[in-house]
Every structure is written in structure tokens, then in C-alpha cells.
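S.K.: all I have is the shape, not the residue letters:
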């Protein structure tokens, strides 16, 4: 009789814990992480998610921002904000911390992961940050390990950079659908036009800082002008520095070591760089 009573009490406690866990999950804010490789339109995806969320959530009920990958308190920060009465949390980071990763992989949090040719990403980091090839490669490689997880978890939305650049309006619609919106084409266009302008302004500021001469600035300003036309048009970006930071040996090395990812992502696997084919 005592044994039976112990079993019943154990099951009751177990059911109580399950009920409490379910209740705590339903009380969580709507959580969105915008991750991805460096220079892959991850900042644009963050601005798009934030613009969309503002359509249904008051500004003072949203906590958002960039989680610095060097910040060891990022997990604690997210945990605190989850209990702070916000309706939505939207964070942008190139490195997903342990707590955030668990929430993504079990479907508690949404995750928009953007990616591009990893050799482009390496070159962009070297150019922007002024770092050497090795650290830039390692940083991109860590993001590719996340790609493996997110490609298999069925909860994340993966967005290739070429697709975003070619069809930003369609990509905006994909993000809206992923975040449980039912918007008209006109509403999608308004969101896209707003985030397009924000992205262009941000790029101009960033590239002006990295310019070496007045000619560089002229190229930047000209290349980042918005084309006249339909809302589906992408801004014309003339980026003469796409590969210029990588030498031929570095390009070949990255191609060899990242071949499996290049195949998965449908990028060229030739070790000969584009500028070396002429």
C-alpha cells in the first residue's frame, strides 16, 4: 500500500512539473534570433524582423539589439529579459550562445540564419576588421558549424544571400510567413522599402569608414544609390572589394577546406578565384 502511494505521489509530482513547464513556456515572449555568417544580410534580416514585429507589438514591449559575441553574459542577459515583461525579444548575433541554441533547436525561439559564399564572408571580415586570414577563416568556420545544426533542426529559416539580393521582396515575404504573419503584398512592399533604406544608409556609413580615398567614397556613394523602379528592385551595389583581400593561395585553401559546405550551399567549388580566370 505504501509502495502504491509513493508511485501515485511520484506521478502527481511529475505531472505537476510538466504542467508548470508548459505554463512557463506559454508565458514566454515571442523570441527571434537573427544569426548567420558575417556580411550575409544578417543585419538586414534583423531589421526586417524588427519592422515586422512592430506591426503587432508596441515599441515598449519589444527588447532588441546586438548580442556581442565576445560578451560572456549574453545568455544571462537573454534569460533576464525573458522574465522582464516583454512581449517580444529580437536579437542579432553572429555567434549563438548555449541557451539561445537550446531554445532554437527545441523550437521555443525562431531563428533566421543568413549565409553566403563563405569565401566572400572571409574576405569581407579581413577587409572590414583588418584581421588576418586565419582568424577570419576560424570565425566563418564556427558559423558554418551552426549552419549544419540549423539546416537539420526544421525550426530555423535559412536564407541564401544571392536569393536575398535578387529577390528582397520575396525574401521579406518568406520571413513574414515564417514569423506567422498573414500580410498583403502591399504591406510586404512597405516593410521591404523601409528596411531597404535602412540597409543602404548603414552600408554607406560602414564603407565610408573603410574608404582609403575620395575615389573610394565616390564609388561607395554611387554604388549604394537606390535604383528607380518597382519595390522589388534591389539597391545597386558596386562592391569592388568583393574578393580583393584574399590572395589566390588563400582562396584555394578556403575552397579546399570548405568544400563540403560549398556543395551544400550550392556555391562554386573551383579553387581558381574569379579574378584568376582571365
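M.R.: Great, that's in hand. Keep in mind that this is a model prediction, so the values were computed, not measured. Residues are numbered from 1 along each chain as shown.
S.K.: contacts and neighbour counts: CA atoms only from here.
M.R.: OK.
S.K.: what segments of the stretch 101-250 of the chain are helices?
M.R.: Ranges of helices in the stretch 101-250 of the chain, per DSSP state H, counting those that start in this stretch, are 118-129, 133-153, 161-166, 168-178, 185-210, 214-223, 248-257.
S.K.: just put these in TSV and tack on distance to residue 100.
M.R.: Formatted as TSV, these follow (distance: least, CA to CA, whole Å):
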stretch	distance to residue 100
helix 118-129	23
helix 133-153	12
helix 161-166	23
helix 168-178	18
helix 185-210	25
helix 214-223	36
helix 248-257	28
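S.K.: and those, which is most packed in?
M.R.: helix 118-129 (a mean of 22; mean count of other CA atoms under 10 Å).
S.K.: what sits up against stretch 11-30?
M.R.: By CA atoms under 8 Å, 6 or more residues apart in numbering, the surrounding residues in contact with stretch 11-30 are 82-83, 85-89, 108-109.
S.K.: and stretch 89-109, by the same measure?
M.R.: 25, 29-38, 42-43, 46, 49-50, 62-69, 74-75, 81-82, 110-111, 143, 150, 153, 155-156.
S.K.: try it again at 6 Å.
M.R.: Contacts to stretch 89-109, defined as CA atoms under 6 Å, 6 or more residues apart in numbering, come from residues 31-36, 62-67, 69, 75, 153, 155.
S.K.: second structure for comparison follows:
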């Protein structure tokens, strides 16, 4: 699947560094990856953005094995092929992460997912994706909080990483174009023409109908129950400390809430196993 962003806004003297063929935008789900991809595409002259997955990456690379210009691809799940291309110098990788509590809250709100599913494995999957991407040497890493706080500054940082000189005025134009207000306006005035269900989006802007919720940090407090937040904080306490996110609950509350959900899951599994056993016996 591919998407072409709107016509260039910045000066045409900005040319991609010919030393690499691909740029992979692989940010965390619901963590600012679309904004980062929009900036990368704009900096590179707005080429088509290709959406790739572990299932499609091999065919994608085969189809674009000898690109004449820089190819931009967007994904979330870890792609070993992208890591290898980065290692050989043929690709650049940009990544953005966000407070995982806000990520969980955003996914729950958008997809109506059960919050407890993240206590029982969902959060671990998100952290594994984070660990896989951030362990790749030489990639560009930014936080959602830094990205949204200073879009122009992040545009300049991305341009530097991509080997392109971006003027401050160009960066400010991009910051204005991709501000929250402008993005929300785009969501109101464009229609979804790609994807299915809750994943429908506009191929020009890359935005879903409800792509931006509050857009602020700490919104998990309004979406997730305190006990869920406490359990999540227990499971990601090392990750939070490493990335300087402050917990809401003390360690004792975190441990107790996580233990409570673990016991509930254990009891549920026992009951389900017993029902399955009885059903088999009756047959």
C-alpha cells in the first residue's frame, strides 16, 4: 500500500542524500509516527509513502530493489530487513516513542480494546517492539513529547539525520502545516480512501478520521482505571525510569494491582479449562 502526500511546501534545493536508498519510519503505534513520517516525506520532497509489514516487506524490497530516488516506508512492527539495510548503509531508520500509558489509552479509545488485555501481554508486546527498534545502531530516536512540543526543531533534527540542510523558515512552515489545529482541519475536510474499519485513512495526509484524540501527554488518567495504570506501571517500571516518565502510583500499589489482575487471569483460565474439560467429557 502506498500514499502520496500533498505537493512540496519547502524549497526544491533540498535533495536526498544519495548514499541511502530507503528511509523507514517505524515509530511506536499511537505514538506520533504519522507526524514523524509526514515530516520525513516533506523534507525529502514528498515522495510516495509505502506502508509495509513483516508479511509484505520482502515483496516491497523486491519491487524497489534498485530505486532511482529515496523510498519512504512506514511500519510499526520490527523489520529485520530494515535493520540490515541500515547496517549496510542503504537505509536510514527514524523512530518515535511515547509514554506507554498514553499509548495504551489511545489504543483502547480508538479500537475499543479491553484495557486489561494490556496487563495480560499487550504491554509486553509494545515493549518488545520498542526494544527491537531502539537496539538497532545508528537510528534517529525521538520522543512524542519532544516531537509535539517543538515540531520545527524535530524537523531540523530529522533533516540533519537525513543529510539535508533545512532552513529555520522551512522548518517553521512545516511546523505550521503539521500543527494539531491544521491536522484536525485536514481530518475534517478530507475523506478516507485507504484501509478498512477503524484503520481507514486519507492517502494524502495519512490521517485517520479520529487520528488525533487529546494530543496531550498524561491523557491516560482520563481513559484508564487507576488499578490498570498501577498494574501497567509495575510491568514497565524499568522502562519508565529509563525514559524518565514519572509513575502516578507508589510501588506497593503497583505490585498489588498487578498481582490482583494476575490472580484474576489465573482464576479465569482455571474456570475456562474446567469448562473445556467437561465439554470434552460429555462428548
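M.R.: Yes, it's here. Bear in mind that the values here come from a model prediction, so they are computed numbers and not experimental data.
S.K.: if we can go back for a sec, which one of the contacts of stretch 89-109 of structure 1 sits closest to residue 192 of structure 1?
M.R.: residue 34 (16.7 Å; CA to CA).
S.K.: quick one on the thing from earlier: what subset of the contacts of stretch 89-109 of structure 1 is buried?
M.R.: Buried members of the contacts of stretch 89-109 of structure 1, scored by 16 or more other CA atoms under 10 Å, are 31-36, 62-64, 67, 75, 155.
S.K.: for those residues, which one is nearest residue 120 of structure 1?
M.R.: residue 36 (13.4 Å).
S.K.: quick one: what's aligned to the closest one in structure 2?
M.R.: Under the alignment by TM-score structural alignment, residue 36 of structure 1 pairs with residue 27 in structure 2.
S.K.: my guess is its match contacts residue 96, does it?
M.R.: Yes: here residue 27 of structure 2 lies in contact with residue 96, judged by CA atoms under 6 Å, at a distance of 4.5 Å.
S.K.: name the residues contacting each of these two.
M.R.: By CA under 6 Å, 6+ apart, no residue touches both residue 27 of structure 2 and residue 96.
S.K.: how many neighbours does residue 112 of structure 2 have?
M.R.: As a burial measure, residue 112 of structure 2 scores 11 neighbours (other CA atoms under 10 Å).
S.K.: which non-adjacent residue is nearest residue 43 of structure 1?
M.R.: residue 92 (7.2 Å; CA to CA, 6 or more residues apart in numbering).
S.K.: and the one you found, what pairs with it in structure 2?
M.R.: With TM-score structural alignment as the criterion, residue 92 of structure 1 matches residue 74.
S.K.: against residue 23 of structure 2, how distant is its match?
M.R.: 9 Å (CA to CA, to the nearest Å).
S.K.: map residue 51 of structure 1 onto structure 2.
M.R.: By TM-score structural alignment, residue 51 of structure 1 lines up with residue 42.
S.K.: element containing that match, please.
M.R.: helix 33-43 (DSSP states H and E).
S.K.: how far apart are that helix and its match in structure 1?
M.R.: When structure 1 is superposed, helix 33-43 of structure 2 averages 0.4 Å from its matched positions, counting by mean CA distance after the TM-score superposition for structure 1.
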